[in-house]
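>>> Sequence below, structure please.
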Amino acid sequence: MSKKIFLVDDDEIHSFILETYTKKVSDGFSVEKFINAEKALNALRAIAETKNEFPNFIFIDLDMPVMNGFEFLEVYDREFYPQFPDVNLYFLSSSMNENEEKTILKSPAVISFINKPISLDTYKKCLEEKIQKMKSVQ
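Alright, predicted model coming up:
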């Protein structure tokens, strides 16, 4: 069973912090970091084509150059969610906008919309429930 987290954020410092959190709170998860959503989508396409296991979690920043989180979600919902509904998708933003949050949360793929910077406790809570389910399946 895959134990993989995708971090999609143009803020490399924030990605580094989440990677460090992952090492503290998860048991053996690998982390793949992407500086833009387009690169993350290309990686997901490659995984889907080769029938490899999809990430368990995707944490993605809403506001990024090249392709923003809304554009990512539109493609994700169309191309990946029907095949991989068990991926936990979290959106992150440093500017909480109620309208953006409502729009993002309309997608069945999205678990939560989280304000940046994300604390260790919040990150841990995001991972805990799914990790417990994964352990019970093993």
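>>> C-alpha from now on. contacts and neighbour counts both.
Will do.
>>> Just give me the residue right at the centre of this protein.
Ile58 (1.4 Å; C-alpha atoms, centre = their mean).
>>> Am I right that it is in a helix?
No: assigned with DSSP: H, G, I helix; E, B strand; the rest coil, Ile58 falls outside any helix and is strand.
>>> separation between it and Lys133?
Counting by C-alpha to C-alpha, to the nearest Å, the separation of Ile58 from Lys133 is 17 Å.
>>> would you list every one of the strands in this protein?
Ranges of strands in the chain, per DSSP state E, are 4-8, 30-34, 57-61, 88-93, 110-115.
>>> Now do the helices in the protein.
12-25, 37-50, 69-79, 98-105, 120-137 (DSSP state H).
>>> Please identify which of the ones you listed is closest to Phe113.
Nearest to Phe113, of all these, is helix 98-105, at 6.3 Å by C-alpha to C-alpha.
>>> what does the closest one contact?
Phe70, Leu73, Phe91, Val110, Ile111, Ser112, Phe113 (C-alpha atoms under 8 Å, 6 or more residues apart in numbering).
>>> cool, and stretch 48-61?
Residues outside stretch 48-61 that contact it (C-alpha under 8 Å, 6+ apart) are 1-10, 37, 44, 47, 68-69, 84, 86-93.
>>> Next, the structure of the following sequence, for comparison with the previous one:
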Amino acid sequence: MMGNMLKPVNRILLVDDDAVTNMMHRRVIERSGRVKVIDVATDGQEALDLLCGDLAARRPLPELIFLDINMPGMGGFEFLEHYANLAIDPDSQLIIVMLSTSLLAADHARAEADPNVHSFCDKPLRVEKLLELVEEFQNRMKRKTPVS
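Sure, this is the predicted structure:
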């Protein structure tokens, strides 16, 4: 086994209204072998409801959220506005990645300006990007964990 083998993260949340996109992204994530649980929400409100349920039940939040920009109902940017008001521990290592097919520079700039957004990626999600994000999450956790 390789010494730098990545451990799986516990949970990822996919937020996208397109069933085919969710299926493709789920397949990429499953094939990576680096994620234990994949939750899916079809709009921002459903994602907020999941997170609020986790907070109320004191369950661990997902480590990674892949968030589409354009969805009917509550879209990605509106989700971020509400997310900012949730009672989430500021030391949380949660990573939010905006996924989009949008070529608009304004969308990229808006995502990059949001302090809760880690990065902006083009769809579809690729395994290389997923592994990079899993490694980033694990590095954040190492920095957070005190060395004895």
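>>> Need the TM-score between these chains.
For this chain pair, the superposition-based TM-score is 0.86 by TM-score structural alignment, normalised by the length of the first structure; 136 aligned residues with a C-alpha RMSD of 2.2 Å.
>>> about what we covered before: of the contacts of helix 98-105 of the first structure, keep whichever come out buried.
The neighbour count (16 or more other C-alpha atoms under 10 Å) marks Phe70, Leu73, Phe91, Val110, Ser112, Phe113 as buried among these.
>>> Contact partners for the last one?
Shown in contact with Phe113 of the first structure (C-alpha under 8 Å, 6+ apart): Tyr90, Phe91, Leu92, Ser93, Glu101, Ile104, Leu105.
>>> re the thing from before, output the helices of the first structure as a markdown table; include the columns distance to Leu62 of the first structure.
Below are these laid out as a markdown table (distance: least, C-alpha to C-alpha, whole Å):
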| stretch | distance to Leu62 of the first structure |
| --- | --- |
| helix 12-25 | 13 |
| helix 37-50 | 9 |
| helix 69-79 | 4 |
| helix 98-105 | 9 |
| helix 120-137 | 17 |
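>>> Nearest to Asp63 of the first structure, out of those?
helix 69-79 (6.2 Å).
>>> against the second structure, where does that closest one fall?
Under TM-score structural alignment, the counterpart of helix 69-79 of the first structure in the second structure spans residues 76-86.
>>> Contact partners for the corresponding residue of the second structure for Ile47 of the first structure?
Under the alignment by TM-score structural alignment, Ile47 of the first structure pairs with Asp54 in the second structure. Residues counted as contacts of Asp54 of the second structure (C-alpha under 8 Å, 6+ apart) are Pro60, Leu61.
>>> And Asn70 of the second structure, how far from Val15 of the second structure?
Applying C-alpha to C-alpha, the value for Asn70 of the second structure to Val15 of the second structure is 10 Å.
>>> ok, these two, which is more surrounded?
Using other C-alpha atoms under 10 Å as the criterion, Asn70 of the second structure and Val15 rank with Val15 on top: 27 against 19.
>>> Under the alignment, what does the more buried one map to in the first structure?
Match for Val15 of the second structure (TM-score structural alignment): Val8.
>>> doesn't Asn36 make contact with that match?
Yes: between Val8 of the first structure and Asn36 a contact is recorded at 6.1 Å, counting by C-alpha atoms under 8 Å.
>>> mind checking how far Gly75 of the second structure is from Leu133 of the second structure?
With distances taken as C-alpha to C-alpha, Gly75 of the second structure is found 23 Å from Leu133 of the second structure.
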